[in-house]
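Asker: Below is the sequence, then the predicted model.
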Amino acid sequence: MRIRAVVAAASGALALTALAVPAAQAVTDSGTPYTLNVSFSSVSIAKAIKVGTTNEVSAKYTYTLTHGSDVDIHASDFYTDAFLYHGSYSDTAPELYGDNPAGCTDVTSTTATCTGYINIYPADADPKSADAGTWNVAVEAVAFNGQDQQNPDMSKVGYKDQSGLGTTLVQRYSKLTTTVSSTSVYKGKTFTVSGKLSRANWDDNLYHGYANQPVKLQFRKAGTTTYTTVKTVYTDSYGNLKTSATANYSGYWRYSFAGTTTTPAVSATGVYVGVK
């Protein structure tokens, strides 16, 4: 559930994103918030966030909050968090938030390390499949300074946000299978290796084949630990894979996908084929 409610200033521009009230509750505007004396740096978040079709996914983030001596970051009505946005930083950009504000621990009298989580709920179409790929990180803070959070005097509320503080990939979780036409083949004879590459669709909560993608057919000789690429096979319009292979040694066969910005790398479980 989103807990960041948007408060518009008299100008109609996005002026404040308050962590304290549900999104459905509008706050009567009376003035414009002043720029809060804070800044944000050293943002850390996972390089990639893999999201399936049903399970909630949490991604931890940390950042350094630097603040003036006039800002009480431990006040009950001070809130800060990091969030993700897709594309340019604007009022209409797709955004992903955490369920709760970040928690901050003092490092010095004017700096703190803040930690929180981005929570993604694919079953709620959050985000859309078309938004897979690179997302940017922004951080914000708001100080209500004792104001009624349902109807504050906005001129007494401090707010600050910073965009472009990092990036991460929000990816559609991938699956890959491998099957063989026979698990026992005469030496030098060919057999068929089939499989399917699919990925999560956040719009209908199903997995669909990933079409026209290069996938490596790999082999690992029995008694060894390393797979070697035999050839590259492209998925068809349904994500299916099919090719022939020659059995020279007993060992394990699998398909392996290197991944794209929208879809993570994945390797199928190896299937053993014995040579007679």
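Answerer: Great, that's in hand.

Asker: When you work out contacts or count neighbours from here on, use the C-alpha atoms and nothing else.
Answerer: Fine.

Asker: quick one: the strands in the stretch 1-150 of the chain?
Answerer: All strands of the stretch 1-150 of the chain, identified by DSSP state E, counting those that start in this stretch, fall at 5-8, 14-18, 34-35, 38-45, 48-51, 57-67, 78-85, 95-96, 103-106, 111-120, 133-143.

Asker: The last one - contacts with which helices or strands?
Answerer: Counting contacts by 3 or more C-alpha pairs under 8 Å, 6 or more residues apart in numbering; DSSP states H and E, strand 133-143 packs against strand 14-18, strand 78-85, strand 158-162, strand 167-172.

Asker: adding another structure so you can compare the two:
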Amino acid sequence: MRATTRLALLGTSVALVATAIGATAAQAADGGAGDITIDKVVVNGGKPVVVGTTNVVSAKVSVTASDDSGIAETTYISAFGPNPNFAQVWYDQGQITCVKASATTSTCSGTLTFDPQAATGFVGNSAAGTWNLGTLVSANDFDYIHKDAATTFQVQHNSTLTVNASPTPVKKGKAITVTGKLSLANWDDHKYHGDANQSVKLQFRKKGSNTYTTLKTIRSDAAGNLKTTVTASTDGYFRYSFAGTPTIAPVTTAGDFVHVR
């Protein structure tokens, strides 16, 4: 369920009056009046927002808008995710700062926060996926523009990955066993759990080289465990690399050195 948004003229400014319904925040269809434009929207520097199990994650948002009368300070920013989850920044609580680039253009910035242990807003594993960034910006001549999805961005589970290559030292031509585990942050119980059936690359870097090459791709088992064997040929470093998914952040281990005699 989505909540509704009302626009009200208060003195010399346009104010956003947000009424939450259930666990959601306010949001309305696209609309506006006048020739005001939204020129650019950036969330978290263009990178996905990656959230672990305990720490609150902050994501800076900037909205650049233009109007022939100049941009007023009455800007509202909200983000809505799946199921629905939300985060918001309010202009009337001093959480948004607008900086003039010229007489007609300003960039308004605020910070969205994502708390994996929150009771409302960003809640549970259903929050992973594509989020919409909505904004309402007003001008000094009372023009305003509202975008329900001015841009989209990804919110991802943090992931961890381990590697262990053994034995070392090992004779040339003998088997090297490379084990590891891929885990992801669970926002329902705030613990890390093994991530099953994910494709992970085993990579090798020869001693003295700066470049890793992929030897093979394997899948994690039901508990997130990884295990494979390779034939020992020369000294070097083994690592696992997970490319990530739209809902899970990528991760790559450091190299684990094996000496070949």
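Answerer: Okay, I see it. Keep in mind the model is a prediction, meaning the values are calculated, not measured.

Asker: Would you pull the TM-score for this pair?
Answerer: The TM-score (TM-score structural alignment, normalised by the length of the second structure) is 0.78; 235 aligned residues with a C-alpha RMSD of 3.1 Å.

Asker: can you put the strands of the stretch 1-150 of the first structure in TSV and add distance to A265 of the first structure?
Answerer: Putting the strands of the stretch 1-150 of the first structure into TSV (distance: least, C-alpha to C-alpha, whole Å) gives the following:
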stretch	distance to A265 of the first structure
strand 5-8	36
strand 14-18	36
strand 34-35	43
strand 38-45	19
strand 48-51	10
strand 57-67	18
strand 78-85	22
strand 95-96	23
strand 103-106	33
strand 111-120	20
strand 133-143	13
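
Asker: Highest mean neighbour count out of the ones you listed?
Answerer: strand 78-85 (a mean of 24; mean count of other C-alpha atoms under 10 Å).

Asker: got the residue ranges for the strands in the stretch 151-276 of the first structure?
Answerer: Secondary structure of the stretch 151-276 of the first structure by DSSP E, counting those that start in this stretch: the strands cover 158-162, 167-172, 174-180, 184-185, 190-201, 206-209, 214-221, 228-234, 240-246, 251-257, 266-267, 271-275.

Asker: Return the distance of the residue positioned nearest the centre of the second structure relative to A59 of the second structure.
Answerer: In the second structure, the C-alpha nearest the mean C-alpha coordinate belongs to V49, at 1.8 Å (C-alpha atoms, centre = their mean). Relative to A59 of the second structure, V49 of the second structure is positioned 7 Å away (C-alpha to C-alpha, to the nearest Å).

Asker: related to what we said a few turns ago, Y186 of the first structure is nearest to which of the strands of the stretch 1-150 of the first structure?
Answerer: Y186 of the first structure lies closest to strand 48-51 among the strands of the stretch 1-150 of the first structure, at 41.0 Å (C-alpha to C-alpha).

Asker: mean shift between the closest one and the second structure?
Answerer: Taking mean C-alpha distance after the TM-score superposition for the first structure, the mean distance separating strand 48-51 of the first structure from the aligned residues in the second structure is 1.0 Å.

Asker: so what does that strand touch, helix or strand wise?
Answerer: When contacts are defined as 3+ C-alpha pairs under 8 Å, 6+ apart, strand 48-51 of the first structure packs onto strand 57-67, strand 167-172.

Asker: Looking at those strands, which is nearest to A222 of the first structure?
Answerer: strand 167-172 (33.1 Å).

Asker: quick one: that closest one to strand 38-45, angle?
Answerer: Per axes from the mean of the first three to the mean of the last three C-alpha atoms, to 10 degrees, the angle that strand 167-172 of the first structure makes with strand 38-45 is 50 degrees.

Asker: now strand 167-172 of the first structure: which residue numbers in the second structure?
Answerer: Counting by TM-score structural alignment, strand 167-172 of the first structure falls onto residues 152-157 of the second structure.

Asker: So what touches that stretch?
Answerer: Outside stretch 152-157 of the second structure, the residues that touch it by C-alpha atoms under 8 Å, 6 or more residues apart in numbering are 43, 46-52, 127-133, 184-186, 246-249.

Asker: residues touching D203 of the first structure, list them.
Answerer: A125, K128, S129.

Asker: which one in the second structure is aligned with it?
Answerer: Checking TM-score structural alignment: D203 of the first structure goes with D188.
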